[in-house]
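Novice: just the structure for this:
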Amino acid sequence: MHKTQIRKEFKEFHKKLWPGMKHYPGGAMIYNIARHSRARSSRKKLHQLDTWVSIYDEYTSWFHSVSISLQDPLKTDRYNEKLYLNRSLLVLSVRIFSDLLAIRSLCLDGFDVQAKNILRSTVENIDVLCAIIIDPDISEKFCDANDPIKSNEFWHRFVSKGKLGKFQIEKVNSMLKDRDAADSLIKMMYKYNEVLGAASHPCFLRRSFQP
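Specialist: Got it, this is the predicted structure:
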């Protein structure tokens, strides 16, 4: 195919993909594509978006407050009996807070699929946080997982194949004394996990190209 024809078809494809955006010789500049995508997303009128963002910000601010409150004990007493617990909760809360900020920015810029990919790992971090709160002994093993091999061992021992969900079911069941209620609560907590998993799967992209 002639270069002129290729350039013409590229311009047509570009107009369909980013309508209203000027085409630059040699291809569109990434900066301008990103700016255009952000502007296009901001024009979308989503139902009660401001309300949901306010609720989300309240939730995010809680993790920020937790991370701030945990820094002081670690500074004042590095050898207290809750050192591993406080250190684990601090690391996880800071990571979760950072992820939530990134998810917020991506969603407002229209990158909801990318936000779901980050959210999937954020949910796992929240699960580990809950597990450590329920069983503080896990915190020492978490802090000891300071290299790739130990981190992988920790993940397979406590996280992989739904282990955290099963762990939480047993703990909730012991508190409620009602297995059905515990199962229902955990199912409600994890009902969106399949959506998050699908969003990160390569086959999910195929839907975009179906006729």
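Novice: for the rest of this, base every contact and every neighbour count on C-alpha atoms.
Specialist: OK.
Novice: for this structure, what spans make up the strands?
Specialist: Taking DSSP state E as the criterion, the chain carries no strands.
Novice: helices of that one, start to end?
Specialist: 3-17, 30-42, 49-76, 83-108, 112-134, 137-144, 148-154, 163-176, 179-189, 193-199 (DSSP state H).
Novice: now those in JSON lines, please, with extra columns for distance to residue 207.
Specialist: Output for the helices of the chain, formatted as JSON lines (distance: least, Cα to Cα, whole Å):
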{"stretch": "helix 3-17", "distance to residue 207": "17"}
{"stretch": "helix 30-42", "distance to residue 207": "21"}
{"stretch": "helix 49-76", "distance to residue 207": "26"}
{"stretch": "helix 83-108", "distance to residue 207": "20"}
{"stretch": "helix 112-134", "distance to residue 207": "13"}
{"stretch": "helix 137-144", "distance to residue 207": "39"}
{"stretch": "helix 148-154", "distance to residue 207": "33"}
{"stretch": "helix 163-176", "distance to residue 207": "30"}
{"stretch": "helix 179-189", "distance to residue 207": "27"}
{"stretch": "helix 193-199", "distance to residue 207": "11"}
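Novice: how about those in JSON lines, adding mean neighbour count and distance to residue 206?
Specialist: Shown next, in JSON lines, are these (neighbours: other Cα atoms under 10 Å; distance: least, Cα to Cα, whole Å):
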{"stretch": "helix 3-17", "mean neighbour count": "12", "distance to residue 206": "17"}
{"stretch": "helix 30-42", "mean neighbour count": "14", "distance to residue 206": "22"}
{"stretch": "helix 49-76", "mean neighbour count": "14", "distance to residue 206": "28"}
{"stretch": "helix 83-108", "mean neighbour count": "19", "distance to residue 206": "21"}
{"stretch": "helix 112-134", "mean neighbour count": "18", "distance to residue 206": "13"}
{"stretch": "helix 137-144", "mean neighbour count": "17", "distance to residue 206": "38"}
{"stretch": "helix 148-154", "mean neighbour count": "13", "distance to residue 206": "31"}
{"stretch": "helix 163-176", "mean neighbour count": "16", "distance to residue 206": "30"}
{"stretch": "helix 179-189", "mean neighbour count": "14", "distance to residue 206": "28"}
{"stretch": "helix 193-199", "mean neighbour count": "15", "distance to residue 206": "11"}
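Novice: to check against the first, give me the structure of this:
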Amino acid sequence: MLRPPTKSIRSAMREAWKGVDGGSRDFRPVSKLLNAIKADLRTESINVVNFPVLNWCLLLDEFIVFFSMIFLRLRGGNETSDAKELVIKFCCGSLCAQIGCIRSVVMAGFDVQARALCRILGEHIDLATVLINDPLLCAEFKAAEEQEQANRFWHKNLSKGKLKKRLYDSVVTVDGELQQLLNEIREYEKQEELMQSSALHPSYTGIAMPAFSGASYGLAPMGIFGVVDSLSVRPLAYAFHKCSFLILFRYPRWLELLPQLKEFDAEDTAKRLEFLLRLSTYVSDHQDEYPLKSAIESEG
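Specialist: This is a model prediction of the structure:
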């Protein structure tokens, strides 16, 4: 059993330092040094933070609020026995937390580490996109609460490319422009997920990537302390396009959920949903300003 120390950690650190340094000088926590380094790096990258990165944060914040509204306003627990309602409710809560985490990590200057979180977010959004379209699968998913059941569900329905296949098999488009967008998104996802894999795998490339954050501003060696630079938008853009996919290609399913909310909540949430549809469509229509391929092209 862990017990709290009998004296302050600072005192313990000071005594430990005396044993190393022979008491030649007072112990000073390195946290002050780290804070000073991070403050300098924030000053260096302030223009990047103020424009492209914050623009993507503004877009993502809209999804955070929408998913939180569904999570907080949709019935749950003893209020409903509908498996789909419960599953979508907790999917939205999970997505809200994950997007917020990615946003915070990127703003702290750790976009390479955020790519690992994007990998999780991408899988969860793919899962939500499939589940919201399939009440029977929702029931099976909810029933698989124990670890062994969850593993069986994963191997049966989601592993080894099954999730992606279910996802794209379930997306039917009759609109030519929407089909073109779908094709672009699929290619974009493929490229992004390859880059995410590079950041995750225990390879030379993977361990070297954090040091090169800030390379476009001549701050590459300092990337290990967290630097926001032009490539920091990449995880944010990926998160946005994944969220947009869930709205654009499942809009009717979201509408079906609204009657389960209270009258005022349903009206307010419906407005937010339509706004996200318009926002996602706007970004996809203005690819010169917000191109799906911009991050790929910027890294050559």
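Novice: need the TM-score between these chains.
Specialist: Remark: TM-score between the superposed chains equals 0.71 [TM-score structural alignment, normalised by the length of structure 1]; 179 aligned residues with a Cα RMSD of 3.1 Å.
Novice: among the helices of structure 1, which is nearest residue 209 of structure 1?
Specialist: helix 3-17 (13.1 Å; Cα to Cα).
Novice: spatially central residue for structure 1, please.
Specialist: Against the mean C-alpha coordinate of structure 1, by Cα atoms, centre = their mean, the closest residue is residue 119 at 1.9 Å.
Novice: surely that residue and residue 98 touch.
Specialist: No. Residue 119 of structure 1 is beyond contact range of residue 98, at 11.2 Å (criterion: Cα atoms under 8 Å).
Novice: gap between the residue nearest to the centre of structure 1 and residue 76 of structure 1?
Specialist: Residue 119 of structure 1 sits 33 Å away from residue 76 of structure 1, going by Cα to Cα, to the nearest Å.
Novice: cool, residue 187 of structure 1 as well?
Specialist: 41 Å.
Novice: try residue 95 of structure 1
Specialist: Applying Cα to Cα to residue 95 of structure 1 and residue 76 of structure 1 gives a distance of 22 Å.
Novice: and residue 99 of structure 1, by the same measure?
Specialist: 28 Å.
Novice: one more: residue 7 of structure 1?
Specialist: 64 Å.
Novice: go on, residue 109 of structure 1?
Specialist: For residue 109 of structure 1, the distance to residue 76 of structure 1 - Cα to Cα - is 41 Å.
Novice: cool, and residue 64 of structure 1?
Specialist: 20 Å.
Novice: stretch 86-102 of structure 2 vs structure 1, average offset?
Specialist: When structure 1 is superposed, stretch 86-102 of structure 2 averages 1.0 Å from its matched positions, counting by mean Cα distance after the TM-score superposition for structure 1.
Novice: mind checking how far that stretch is from the chain centre?
Specialist: Relative to its chain's centre, stretch 86-102 of structure 2 lies at 10 Å (Cα atoms, centre = their mean, to the nearest Å).
Novice: please apply the same query to stretch 239-249 of structure 2.
Specialist: The chain centroid and the centroid of stretch 239-249 of structure 2 are separated by 12 Å under Cα atoms, centre = their mean.
Novice: repeat that for stretch 163-182 of structure 2.
Specialist: 22 Å.
Novice: quick one: contacts of that stretch?
Specialist: 126, 127, 129, 130, 157, 158, 249, 284 (Cα atoms under 8 Å, 6 or more residues apart in numbering).
Novice: again, only this time at 7 Å
Specialist: Contacts with stretch 163-182 of structure 2, where a contact means Cα atoms under 7 Å, 6 or more residues apart in numbering, come from 126, 129, 130, 157, 249.
Novice: quick one: the residue mapped onto the fourth one from structure 1 and residue 137 of structure 1, what's the gap?
Specialist: In this case it means residue 157 of structure 2. Residue pairing (TM-score structural alignment): residue 157 of structure 2 is matched to residue 158 of structure 1. Computed as Cα to Cα, the residue 158 of structure 1 to residue 137 of structure 1 distance reads 12 Å.
Novice: same thing with residue 99 of structure 1?
Specialist: Distance from residue 99 of structure 1 to residue 137 of structure 1, by Cα to Cα: 26 Å.
Novice: got it, and residue 62 of structure 1?
Specialist: Taken as Cα to Cα, the span from residue 62 of structure 1 to residue 137 of structure 1 is 24 Å.
Novice: hmm, residue 295 of structure 2 is touching residue 234, no?
Specialist: Yes. Applying Cα atoms under 7 Å, one finds residue 295 of structure 2 in contact with residue 234, separated by 5.7 Å.
Novice: of the contacts of stretch 163-182 of structure 2, which is the nearest to residue 257 of structure 2?
Specialist: Nearest to residue 257 of structure 2 among those, with distances taken as Cα to Cα, is residue 129, at 13.8 Å.
Novice: skipping its backbone neighbours, what lies nearest that closest one in space?
Specialist: residue 246 (5.7 Å; Cα to Cα, 6 or more residues apart in numbering).
Novice: can you get me a residue count around that neighbour?
Specialist: Neighbours of residue 246 of structure 2 under the rule other Cα atoms under 10 Å: 20.
Novice: residue range for the helix or strand it falls within in structure 1?
Specialist: Assessed by DSSP states H and E, residue 246 of structure 2 sits inside helix 233-248. The counterpart of helix 233-248 of structure 2 in structure 1, using TM-score structural alignment, is absent.
Novice: not counting the following helix or strand past that helix itself, show me its contacts.
Specialist: Per DSSP H and E, the first helix or strand lying C-terminal to helix 233-248 of structure 2 is helix 251-257. For helix 251-257 of structure 2, the surrounding residues in contact (Cα under 7 Å, 6+ apart) are 132, 133.
Novice: for helix 251-257 of structure 2, which positions count as buried?
Specialist: 254, 257 (16 or more other Cα atoms under 10 Å).
Novice: buried ones in the next helix or strand after it?
Specialist: For helix 251-257 of structure 2, the following helix or strand on the C-terminal side (DSSP H and E) is helix 263-285. Of the residues in helix 263-285 of structure 2, 265, 266, 269, 270, 272, 273, 276, 277, 280, 281, 283, 284 count as buried by neighbour count, 16+ other Cα under 10 Å.
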